[in-house]
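Visitor: Dropping the sequence and predicted coords here.
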Amino acid sequence: MSDVIDSREAAATPTRDLVFTDADFARLRRMIGERAGIALSERKREMAYSRLARRVRLAGQRRFADYLDPLEADASHPEWEHFTNALTTNLTSFFREAHHFPLLAEHVARRSGPISIWCCAASTGEEPWSIAITLAETLGSAAERAEIVATDIDTRALADARAGIYPLAAVEKLSEERRKRFFLRGTGARSGLARVAPALRSRVHFAPLNLASGDWPVDGPFDAIFCRNLMIYFDKDTQQRVLKRFAGLMKPDGLLFAGHSENFSYFENPFVLRGQTVYRLRGGAR
């Protein structure tokens, strides 16, 4: 690559060692939108730079434009995985939005057949493990027939979720009974860590999945779908498209659990509000 600085470097700032122009930011916003359905706002420019800068350096580039070129030219380029992982936000905790879990317990307690639940934004695993704990506490030995499918677009986060190992601080807000029943406390080199117990680990199946893609390798119908605090990153067209596909994968009386900041009432969709950020299919059983 030439050492000559071209016009694309005009927006570089003295505090940055990499060239990141307005055009670069607009370009990566479009690329992550097309690839993952994520609508990256104008306010996320510094975040995008800080998260992708390491990947640009590892690619041996000085300019974001030179890093983005091969990705845009090849949809199967292996760097796409790292690009997407870097721009994905993972913020979660055990039993986050706690009001959902008693509703889930009530819902599954009334059912007679095997339970199937999809957690489609599994992140680092705290949410699907919370679902698994709820099912174990509610169904007892019958929870062994329940299946939880946990997916996420971020392959790094998914690997952490599958491992099921967390700092003790991550589980300290759980009751002592839950910690003793569902986690193993690490010793020696694992001191300060907690691992999800084997009995619970066998009930959650992890797989990568991009909700914005045409291929969803999951099989319904589901008794419940958890899609919490993910839709806020999609534009309205993507939200509508995803909701319609959810509807086709749910049992008639299934429930959709959404995030506290998400509201689907402002456009036509197949769901109606049942409770606080909990939805059911239109015309489905109440």
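Guide: Ah, there it is. Computed from a predicted model, the values in this text were never measured in an experiment.
Visitor: Please count neighbours and contacts with C-alpha atoms only from this point.
Guide: Fine.
Visitor: Is the nearest residue to Arg162 once chain neighbours are set aside in a helix, a strand, or coil?
Guide: With C-alpha to C-alpha, 6 or more residues apart in numbering as the criterion, Arg162 has its nearest non-adjacent residue at 6.4 Å, and that residue is Phe206. State at Phe206, reduced to three classes by DSSP: H, G, I helix; E, B strand; the rest coil: strand.
Visitor: Quick check, Phe206 in contact with Ile153.
Guide: No. If you go by C-alpha atoms under 8 Å, Phe206 and Ile153 don't touch, sitting 11.2 Å apart.
Visitor: Between the two, which is the more surrounded one?
Guide: Ile153 (22 against 19; other C-alpha atoms under 10 Å).
Visitor: tell me what the biggest strand by length in the chain is packed against?
Guide: Across the chain, the longest stretch assigned as strand under DSSP state E is strand 250-258. On a contact count with 3 or more C-alpha pairs under 8 Å, 6 or more residues apart in numbering; DSSP states H and E, strand 250-258 meets strand 222-227, strand 278-281.
Visitor: ok, for the residue sitting nearest the centre point of the chain, nearest residue in space, not its chain neighbours?
Guide: When C-alpha atoms, centre = their mean is applied to the chain, the residue found nearest the centroid is Ala121 (2.7 Å). Sequence neighbours aside, Asp152 is the residue nearest to Ala121 in space, at 5.0 Å (criterion: C-alpha to C-alpha, 6+ apart).
Visitor: Could you do Leu28 as well?
Guide: Going by C-alpha to C-alpha, 6+ apart, Leu28 has Leu68 as its nearest residue, at 7.5 Å.
Visitor: put this beside the first:
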Amino acid sequence: MTQAFPPPSGHQPPSASELQAIAAILYEYAGIVINPNKSSMVQSRLAKRLRKLGLSDYQGYIALVKSEEGASERREMISALTTNVTHFFREKHHFDTLREKALPPLLARAKAGGRVRIWSAGSSNGQEAYTIAMVLTEMCSEVGSRDVRILASDIDPVMIARGTRGVYDSAALDGIPEPLQKKYTRPHPEGFEIVPQLRQLVSFRELNLHETWPMKGRFDIIFCRNVVIYFDQPAQTRLWQRFEACLNPGGWLFVGHSERVPLGGASRLETAGITTYRLPEEGAVQTIGESRWP
């Protein structure tokens, strides 16, 4: 007689209908699409949540996250099912463009007393934002005393906490050129940490890109790389339009290696390099009132 053993997690995998319900919740609140063949991934990532909550099955979990009382657990679910892959100086050509083309006139503006704002959207644990901060500081050592700030946002509160802390394991150090390692990192029991000089340039905030954005001012540069690929086509289109509307004239948009912004029609963006786009330089730099975020 063959004995059937339960899965290691102690929970049966979600059924097709349960997976569909979880996917619908994730899409409704985060715009992320889950493939129907991802049952094992969903089980492996949510099993810990079921155990922590003392739930025996996915039906109970789904009922919780759909309820009004389940708002905090929806955030935990989104965190568990979100893919966070990043490293320092990822897609180096973007930072070459930043250094050679995008930043020189912006830093000239900052030195003259102007305002410069950069947004790392979908920033994961902050390595992208700190890479931008390194490039800025290498080009302008006194950037910390200028009105230059980087907003790093992500839907995952765990990633936001890690970025704010600025501590990474030793393996992440490999992505940083050695001269910059010596200047902008220091040893930490868990690996290394980003020096305060860079951390003061970056503000980390939790943000769902599909909800209302509290920022009122426009940005000079937006990085949103390898994020939009997880959304369906209508959601992608809306986000590209919203990013464009948030750019100052002459502003830059950097996207992921497998992402493309549809040009033409109502869009005024132009190709400015590999997965790099820019608005035409016309009109004055605009701000839209005050922002609740730096």
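Guide: Looks like it came in fine. Source: prediction; values computed, not measured.
Visitor: How alike are these chains, TM-score-wise?
Guide: Remark: TM-score between the superposed chains equals 0.88 [TM-score structural alignment, normalised by the length of structure 1]; 268 aligned residues with a C-alpha RMSD of 2.0 Å.
Visitor: one step back: before we move on, what SS does the residue nearest to the centre of structure 1 have?
Guide: coil.
Visitor: show me the contacts for it.
Guide: Ala150, Thr151, Asp152, Ile153, Phe226, Cys227, Arg228, Leu230 (C-alpha atoms under 8 Å, 6 or more residues apart in numbering).
Visitor: how about the strands in structure 1?
Guide: All strands of structure 1, identified by DSSP E, fall at 116-119, 147-152, 165-167, 183-185, 193-196, 204-208, 222-227, 250-258, 271-275, 278-281.
Visitor: related to what we said a few turns ago, next, the mean deviation of the longest strand of structure 1 compared to structure 2.
Guide: Strand 250-258 of structure 1 differs from its equivalent in structure 2 by a mean of 0.5 Å after superposition (mean C-alpha distance after the TM-score superposition for structure 1).
Visitor: Ala80 of structure 2 corresponds to which position in structure 1?
Guide: Structural alignment places Ala80 of structure 2 opposite Ala86 in structure 1 (criterion: TM-score structural alignment).
Visitor: Distance check, the closest residue in space to that match that isn't next to it in sequence against Leu87 of structure 1.
Guide: Leaving aside its chain neighbours, Ala86 of structure 1 sits nearest to Arg51 (5.6 Å; criterion: C-alpha to C-alpha, 6+ apart). When distance is defined by C-alpha to C-alpha, to the nearest Å, Arg51 of structure 1 is 7 Å away from Leu87 of structure 1.
Visitor: And the two? Which one has more around it.
Guide: More crowded of Arg51 of structure 1 and Leu87, by other C-alpha under 10 Å: Leu87, with 22 against 15.
Visitor: and the more buried one, how far is that from Phe226 of structure 1?
Guide: Per C-alpha to C-alpha, Leu87 of structure 1 is found 21 Å from Phe226 of structure 1.
Visitor: what sits against Arg165 of structure 2?
Guide: Going by C-alpha under 8 Å, 6+ apart, Arg165 of structure 2 touches no other residue.
Visitor: Trace it over to structure 1, please.
Guide: Counting by TM-score structural alignment, the partner of Arg165 of structure 2 is Ala163.
Visitor: again with Leu247 of structure 2
Guide: Taking TM-score structural alignment, the alignment pairs Leu247 of structure 2 with Met250 from structure 1.
Visitor: hang on, isn't that match packed against Asp223?
Guide: Yes. Using C-alpha under 8 Å, Met250 of structure 1 is in contact with Asp223, at 6.3 Å.
Visitor: Quickly note the distance from Phe5 of structure 2 to Tyr29 of structure 2.
Guide: Note on Phe5 of structure 2: its distance to Tyr29 of structure 2, by C-alpha to C-alpha, is 35 Å.
Visitor: Looking at the two, which is more packed in?
Guide: Tyr29 (15 against 7).
Visitor: List the contacts of the more buried one.
Guide: Each residue near Tyr29 of structure 2 by C-alpha under 8 Å, 6+ apart is listed here: His210.
Visitor: Check the one 5 residues further on too.
Guide: For Ile34 of structure 2, the set of contacting residues under the criterion of C-alpha under 8 Å, 6+ apart consists of Ala23.
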